[in-house]
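A.B. asks: Predicted coordinates and the sequence they were generated for:
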Amino acid sequence: MLNVAVSVAAGVAALTSAFPGLLPFTLWLCLAVLALVTAVNLKGIAHSARAFIAPTAVYVGAIMLVIVAGLVRGEPATVAEHAAQAGNLHTVGVLLVLKAFANGCASLTGVEAIANAVPSFRKPRVRRAQNAELALGALLGIMLVGIAALIEKFSIAPVGGVTVLAQVTRAALGDGPLFYLVQFSTVVLLALAANTSFGGLPVLARLLAADNNLPHLFALRADRHVHRYGIAFLTVASAMLLVISDGDMNLLVPLFAIGVFVGFTLSQAGMVRHWVGARPAGWRWRAALNGFGALLTLVAAVVVTASKFAEGGWLIVVALPLIVLAMQWVNRSYGRIGERLELGRTPAPPRPRRSVVVVPVHAVNRLTREALAAALSLGDRVVAVNVTHPGNESEARRFVEDWERWHPDVDLAQVFDAHWRLDRPLLDYLNGLPEAHVFVLIPEVEPEHAWQRMLQNQRGAVLARALRRRTDTVVCRMRLRVADHATAAP
C-alpha cells in the first residue's frame, strides 16, 4: 500500500516540478493517476505488463541520456557548501554514516517485487524471474551510481517543490525539450512503479488467505487472471494514505522505508532458516549471504525508525504488530469454523428429510403465483404466511377473501403482530413448525432499470437478514424481473 502511495506521489512530484502551476492540485493528480493504474490492472496482470513496457524503455533511455550528458558537460565551479558538508561529516561521524546508509538502502526498494510475483512469470518461472532480477539489478546500479555522481558534480541540494532528479536533469540537459521528455517519462514510470504492488499484493493476499491468515475473499480469482478484491482493497487503502498525507511524498517515504526494511529482514531471516533446515549443496554460503543481508537491512530498519519516529515512523511501529494480531485472529476464527464443519473427517451419508417451504405473502398477484409455483417444486409441503396488524382487520379479511377466491391449493397462515414488525412474527411461526428442513422463499420484484431499485420497500432484504442471523432455515430470494410492456414475454 505504501509502495503505491509513494510511487504515485513521486510521479506527481515530478510533474509539478516541470509545471509548478499544478502544485496546488497535487492530491487530485495523485488520485487520478491511481485511478488510471487501477483501471489498467483490472484488465489483467499480463495486459498491464505489456502496457508498461514502452514507458519503462523510454524512462531508462532518458535517465541514461541524463547521465551521459551530465558526465560529458564541463565541471562546474566548486561551491562553498562542500567544505561545510565535509566538516559536518567529520563532526557527526558514525551517526551520519548510518543514516546515509539507511537512506541509501531505500533506493533498493522494489527489487522484491520480482520475488513476490514469481507465480506470474511464464514457465520456467524461477529461471525467468532470476534473469529479470539480474537485469533489474544491473540497471538499478548504473542509474543509481550515475545520478549520485551528477548530484555531487552539480552540487545539487534539496529545494521545496522541485525534485532532485529534476534539478539534475536541468543541469545536464538544460530547459529544452529533453528536460520535459525526462520529466514526463519519470512521471509515467514512477506512477507505474505502483504496478509492482498491484501485481504482487493480490498474489500475496491469495497465499495468506489460503493459509487462513486473511479472509478467503482474497483467494477468489476473477476473469483475466486478476484478483479484483485484492486490487480494490489496495486502491482504497492507497487512496486513503494519499488523502491523509495530502499527496506529500516526503511524509510517505519514511513509512515506506521502515515497512520495506522490516520485510527484507524477515524474508532474509526466513531464507536462513530454510537453508539450515533443507541443507542442500552449498547451503552454508547461501545461509551466510542471506544472514549478512538480514543484518544490513535490520540496521537500516532500526536507523530509519529511530530517525523518523516522530515524523510518522511510529505509525508503522504500531501498525505492524496490529496486522500480525489481526491475522492471528482471522486464523483462529477459521480454525473454529473448521472444527464445527468437521473438516478433515468424512461425514455420514446424506438422507432425505421431511421439508416445508414457507412463502411470505402480502397480496394476491403474479409475483405470489410465481413464488408458490416455485415453492411447490421444492418441498413436501408449502405454507403461505401473511403478517398483518390487529388494527387492520378489514384489510386482513379482504386478503383472505381474495385468497379463497383465487384458491391456489396452498395452506394460508395469517399471523398478527401488534408492533408492525416483519421479522419477529415470521420467526415465531417458523420455530413452531414440526419439519426438520424449513425453506423460506422470499418473492421480490427485480426492476428493469437500476434506478428503479430506490422505489422498492426492501421487505425481502429485511426478512432475509433476520432469518439468516436468527434461524437455521434455508433462505431463497426469488426475483421476478419486471420488463416494459414492449419487451415483456407473452
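C.D. replies: Received it, and whenever you're ready, just let me know what you need. Numbers count the residues shown, from 1 in each chain.
A.B. asks: going forward, measure contacts between C-alpha atoms and count neighbours the same way
C.D. replies: Noted.
A.B. asks: show me where the stretch 301-450 of the chain has strands.
C.D. replies: Remark: strands of the stretch 301-450 of the chain, listed N- to C-terminal, are 355-360, 381-388, 411-416, 437-446; assignment by DSSP state E, counting those that start in this stretch.
A.B. asks: Tabulate those in a markdown table, adding columns for mean neighbour count and distance to Gln456.
C.D. replies: Listed next are these as a markdown table, based on neighbours: other CA atoms under 10 Å; distance: least, CA to CA, whole Å:
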| stretch | mean neighbour count | distance to Gln456 |
| --- | --- | --- |
| strand 355-360 | 24 | 16 |
| strand 381-388 | 20 | 18 |
| strand 411-416 | 16 | 23 |
| strand 437-446 | 20 | 8 |
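A.B. asks: mind checking which of these is nearest Thr169?
C.D. replies: The closest of those to Thr169 is strand 437-446. By CA to CA, the value is 59.9 Å.
A.B. asks: Need the residues that contact the closest one.
C.D. replies: Contacts with strand 437-446, where a contact means CA atoms under 8 Å, 6 or more residues apart in numbering, come from 353-360, 367-368, 371, 375, 379, 430, 453, 460, 463-464, 473-482.
A.B. asks: Buried subset of those residues, written for ChimeraX?
C.D. replies: Applying 16 or more other CA atoms under 10 Å to those leaves a buried subset, and the ChimeraX line that selects it is:
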select :355,356,357,358,359,360,367,368,371,375,379,430,460,463,464,473,475,478,479,480
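A.B. asks: and stretch 211-226, how far apart are its ends?
C.D. replies: According to CA to CA, to the nearest Å, stretch 211-226 extends 20 Å from its N-terminal end residue to its C-terminal end residue.
A.B. asks: hmm, who's touching it?
C.D. replies: When contacts are taken as CA under 8 Å, 6+ apart, the neighbours of stretch 211-226 outside the stretch itself are 41-46, 202, 205-210, 227-230, 327-328, 330-331, 334.
A.B. asks: Just the buried subset of those, please.
C.D. replies: Those of these that meet the buried threshold are 41-42, 44-45, 202, 205-209, 227-230, 327, 330-331, 334, by 16+ other CA under 10 Å.
A.B. asks: Helix or strand: which one has Arg122?
C.D. replies: For Arg122, there is no helix or strand it lies in under DSSP states H and E.
A.B. asks: so Glu133 makes contact with Ala113?
C.D. replies: No. No contact is recorded between Glu133 and Ala113 when judged using CA atoms under 8 Å, the distance being 9.4 Å.
A.B. asks: What is the neighbour count of Arg465?
C.D. replies: Summarising burial for Arg465: neighbours were counted as other CA atoms under 10 Å, giving 12.
A.B. asks: quick one, the helix or strand in which it is found and strand 355-360 angle?
C.D. replies: Using DSSP H and E, the secondary-structure element containing Arg465 is helix 459-470. Angle of helix 459-470 versus strand 355-360, following axes from the mean of the first three to the mean of the last three CA atoms, to 10 degrees, is 140 degrees.
A.B. asks: and helix 459-470, what does it pack onto?
C.D. replies: With contacts taken as 3 or more CA pairs under 8 Å, 6 or more residues apart in numbering; DSSP states H and E, helix 459-470 sits against helix 423-431, strand 437-446, strand 474-481.
A.B. asks: this is the comparison structure:
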Amino acid sequence: MYSSLKKFLIGRPLKSTELGEQKLNKKKALAILSSDALSSVAYGPEQILIVLITVSAAAFWYSMPIAIGVLVLLIALILSYRQIIFAYPHGGGAYVVSKENLGLFPGLIAGGSLLVDYILTVAVSVSAGSDAITSAFPSLHSYNVIIAVFFVIFITTLNLRGVTESASILAYPVYLFVLALFLLIAVGIFNIFMGNVPPELHTPIGTPVAGISLFLLLRAFASGSSALTGVEAISNAIPNFKSPAPNNAAKTLVAMGTLLALLFTGIVFLAYYYGISPQENVTVVSEISEQIFGRNFMYYFIQGTTALILILAANTGYSAFPLLAVNLAKDKYIPRMFTVRGDRLGYSNGIIILGLLSILLILAFKGQTEHLIPLYAVGVFIPFTLSQTGMMLKWIRQKPKGWLPKFLINSTGALISFIVTVMFFLTKFLQVWPVLIFIPLILWLFFRIRKHYDAVADQLRITTCEPSIPIEGNVIIVPVAGITHVVDYSLNYAKSLSAQHIIAVYVPFEREDEAIFEAKWKKWQPGVRLVTLHSPYRSILQPLTKFIDTVQRKASESNYQVTVIIPQFIPKKGWHNILHNQTSLFIRAHLLRRRDVIITTVPYHLKK
C-alpha cells in the first residue's frame, strides 16, 4: 500500500542516466528560481508604507526615492551575482564564495543563514499567499494557518516528483502573475494620464513632512529591501540548468532582475499616486486592484495569480535549499543523507526536511507574515554582505583583466547590504533578535557534526585503528520466553555456528514458573545449558544485561566472543505487530549499546 501511494504521489522511479533530462531551460528556471524574488513585489512596497505611515500618510511620497535606492541595490546585486555565477559555475553561492575568500567561519555563517532563510522563504511565501486569499475572501481569515500548511504539503509533494515536472506546473502561475501585474500597472498609469485619478489622493513629491528623519527613511529602505530576497537563489542552483549552465543562469538572473525592477517600481508608483494606505487584513496589491478595477473579474484574477505566486514562490526554497545542503554535506557540516538523490533524482531528504521545518515555523508564528518578513530579510542580507565582501577580496588578490569595475560593483553591493543589515538590527531588533541565537547555534551544530565525521573516519581508517584481537572461540547466549518453534529455530541456528558454548537464558517473574520451565527444558533440550534469572521486579532487560556483561568479562579474558541470538517471530500481516509486546526489539535496542557483544536476530515467519 505504501509503495502504491508513493508511486501515485511522486511517480515512477527514474534511472540515474535520466539525470540530464531533469535539467532546466531558461524559461522554466525563471519560473521556479525567480518566483521568490518576483513574489516579494506583493509585500515589499507594503513594508515601505508600513514604516512611513508611522509619521503620516503625507510621508508616502518618500516611497519614490526609497524605491530608487532599492533599485540601485538590486542592480548592484544582479551584477554581482552574475559575476559569482561565472566565477563559481558549480553553484554554492554565498557559502562557497565566503568560504573560499573570507575563510571557513564566514562561509559557515553564510551557509547557515541561507539554510534558515530558505526555510523562511517557504514560510513567508505561503503565509503571504494565504493572506492574499483571505484578502479576497475575508470569511477564510481564521483558516490562514490551515491553508498555509496545506500548500506547504502540496509544494513538497510537487518537488518530490522532480525538478522539471514541478517547473512545468509552476511556470504558468508565475507568468500569469507577471502578466496580471503588468496589466494592473499599465491600466493604472493609463488612468493617471487620462486624468481619472484625483491628484488630492497623494501628497506632491517634495512636500515637507514634520517628524521625518534620516533614521526613519533608512528603516523604510531596509524594510523595502525585503523585496530583494531570493535574488541569490539562481547562483546557488547553477547545477540545475541545462548546458551551458553558467550562461543560461546569468541570462535568467538578468531577466529576473529586469522583471523585478519593473514590477516593484510600478507597484510603488501606483501605491503612491492612488494614495494607498496599508491595512491589517488587506494587502496593498489588493487595494490598488480594487481602486483600478473594482471587485470584478480582473480584481479576482490579480488576487488569484498573486496568491498563487506567493504560495509557489516557496519553490525557490525547494530548488536552492537541497543544493546548498549538498555543498554543506559534502564538506561534512550537515548529515550526509542530504547528498542522496531520491526516486525522482531530486535531493528528496532536503526537500522533506525543508517542508517539515517550514510547517513548524508557520505553526509557531501562526502564519503572521509581518512577523516573519524582517527575520527573513535579515537572514538573506547577511549572506549578501559576506558574498559581496568575499568577491571584493577575490578581485584584490587575483587582479584579473578588468577587475576594477567588478570590484566597484561588489563594493557598492557590500556597503548597501551591510547598511540594510545594520538597519534591520537597529530598527527591528525585537523581530530579528533570533538571528543572534540561531547563527551561533547552527555554527555549533556544524562543528559538532564535522567533529563526529572526522572521529568516525579516524576510527574506521585501517592505518590508524587499533589492531584486531584474534577470536579464540564463541559464547552464544539465547534469551528464551518459552518452548516454541521460534526458540527451536534459533537454537538450531546457534548450533550450526559450531560454538563451544550455548547458553539459553530464561527470566521468570515467579519461582513456581522457574521450576516448571527448568523441568520442561531438561526433557526438551538436555544438551543446551539453561540459566534462569528470577526477576522479582518483573524486568527482563536488567537481569539479562547484567548476566551478559558478566559472561562478556569472563569471555574477554580468553579472547572469546559473546554473541546474543534473539529469537523473533514475524507476523504475516504488518498490523499484527501491535498485538504483541515486541520484547525482542527492546532487547536488541538495549544491547546494541554494549561493547564487544554481537547481536543477531533470527526471524521466524508465521504463515497465518
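C.D. replies: The structure has been received and is ready for your questions. Since the structure is predicted, the reported quantities are computational estimates derived from the model, not experimental observations.
A.B. asks: Structural similarity score between the chains, please.
C.D. replies: The TM-score (TM-score structural alignment, normalised by the length of structure 1) is 0.89; 481 aligned residues with a CA RMSD of 2.8 Å.
A.B. asks: Map Pro45 of structure 2 across to structure 1 for me.
C.D. replies: Pairing criterion TM-score structural alignment: no partner of Pro45 of structure 2 within structure 1 is identified.
A.B. asks: So Pro45 of structure 2 is in contact with Gly224, correct?
C.D. replies: Yes. Between Pro45 of structure 2 and Gly224 there is a contact under CA under 8 Å: 5.9 Å.
A.B. asks: check contacts around the spatially most central residue of structure 2.
C.D. replies: By CA atoms, centre = their mean, structure 2 has its centre lying nearest to Leu354, at 2.7 Å. With contact set as CA under 8 Å, 6+ apart, Leu354 of structure 2 has these partners: Tyr118, Ile119, Tyr318, Phe321.
A.B. asks: farthest-separated two in those?
C.D. replies: Using CA to CA, those reach their maximum pairwise distance at Ile119 and Tyr318, which is 8.9 Å.
A.B. asks: More neighbours: which of the two?
C.D. replies: For Ile119 of structure 2 versus Tyr318, the count of surrounding residues by other CA under 10 Å is larger for Tyr318: 29 against 24.
A.B. asks: The more buried one and Ile351 touch, don't they?
C.D. replies: Yes. Using CA under 8 Å as the test, Tyr318 of structure 2 is close enough to Ile351 to be in contact (6.0 Å).
A.B. asks: quick one: common contacting residues for those two?
C.D. replies: Thr156, Asn159.
A.B. asks: out of the buried ones among the contacts of stretch 211-226 of structure 1, which are inside helices?
C.D. replies: Assigned to helices by DSSP state H, the following of those qualify: 41-42, 45, 202, 205-209, 228-230, 327, 330-331, 334.
A.B. asks: Do a quick rundown of the helices in the stretch 201-350 of structure 1.
C.D. replies: For the stretch 201-350 of structure 1, the helices defined by DSSP state H, counting those that start in this stretch cover 228-245, 249-278, 283-308, 313-340.
A.B. asks: Redo those as JSON lines? Include distance to Leu15 of structure 1.
C.D. replies: Compiled in JSON lines, those are given as follows (distance: least, CA to CA, whole Å):
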{"stretch": "helix 228-245", "distance to Leu15 of structure 1": "16"}
{"stretch": "helix 249-278", "distance to Leu15 of structure 1": "13"}
{"stretch": "helix 283-308", "distance to Leu15 of structure 1": "26"}
{"stretch": "helix 313-340", "distance to Leu15 of structure 1": "27"}
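A.B. asks: Tell me which of these sits nearest to Arg125 of structure 1.
C.D. replies: helix 249-278 (18.9 Å).
A.B. asks: Now the closest one on structure 2. Mean distance?
C.D. replies: Comparing helix 249-278 of structure 1 with its match in structure 2 after superposition yields a mean distance of 2.0 Å (mean CA distance after the TM-score superposition for structure 1).
A.B. asks: what comes up buried for that helix?
C.D. replies: Within helix 249-278 of structure 1, the residues scored as buried using 16+ other CA under 10 Å are 249, 251-265, 267-272, 275.
A.B. asks: In structure 1, what sits opposite Ser417 of structure 2 in the alignment?
C.D. replies: Using TM-score structural alignment, the partner of Ser417 of structure 2 in structure 1 is Thr297.
A.B. asks: My error: substitute Pro322 of structure 2 in the last question.
C.D. replies: Counting by TM-score structural alignment, the partner of Pro322 of structure 2 is Pro202.
A.B. asks: doesn't Ala232 make contact with its match?
C.D. replies: No. Using CA under 8 Å, Pro202 of structure 1 makes no contact with Ala232, being 9.6 Å away.
A.B. asks: ok, which stretches of the stretch 51-200 of structure 1 are strands?
C.D. replies: Per DSSP E, counting those that start in this stretch, the stretch 51-200 of structure 1 carries no strands over any range.
A.B. asks: Show me the helices in it, by range?
C.D. replies: Listed in chain order (using DSSP H, counting those that start in this stretch), the helices of the stretch 51-200 of structure 1 are 53-72, 81-92, 94-105, 112-116, 125-153, 164-173, 177-192, 195-210.
A.B. asks: Quick check: buried residues in stretch 190-202 of structure 2?
C.D. replies: Neighbour counts using 16+ other CA under 10 Å place Ile192, Val197, His202 of stretch 190-202 of structure 2 among the buried residues.
A.B. asks: hmm, who's touching stretch 462-480 of structure 2?
C.D. replies: Counting by CA under 8 Å, 6+ apart, the neighbours of stretch 462-480 of structure 2 from elsewhere in the structure are 458-459, 487, 490-491, 494, 499-506, 548, 555, 558-567.
A.B. asks: One more: stretch 597-608 of structure 2?
C.D. replies: Counting by CA under 8 Å, 6+ apart, the neighbours of stretch 597-608 of structure 2 from elsewhere in the structure are 486, 489-490, 552, 561-572, 588, 591-592.
A.B. asks: roughly how far out does it sit from the chain middle?
C.D. replies: Relative to its chain's centre, stretch 597-608 of structure 2 lies at 38 Å (CA atoms, centre = their mean, to the nearest Å).
A.B. asks: now swap in stretch 107-126 of structure 1 and tell me
C.D. replies: The gap between where stretch 107-126 of structure 1 is centred and where its chain is centred comes out at 19 Å by CA atoms, centre = their mean.
A.B. asks: Kindly report the same for stretch 377-390 of structure 1.
C.D. replies: Computed by CA atoms, centre = their mean, the chain-centroid distance of stretch 377-390 of structure 1 equals 44 Å.
A.B. asks: Distance check, the alignment partner in structure 1 of Ile442 of structure 2 against Val317 of structure 1.
C.D. replies: Aligned against structure 1 by TM-score structural alignment, Ile442 of structure 2 finds its counterpart in Ile323. When distances are taken as CA to CA, Ile323 of structure 1 and Val317 of structure 1 turn out to be 11 Å apart.
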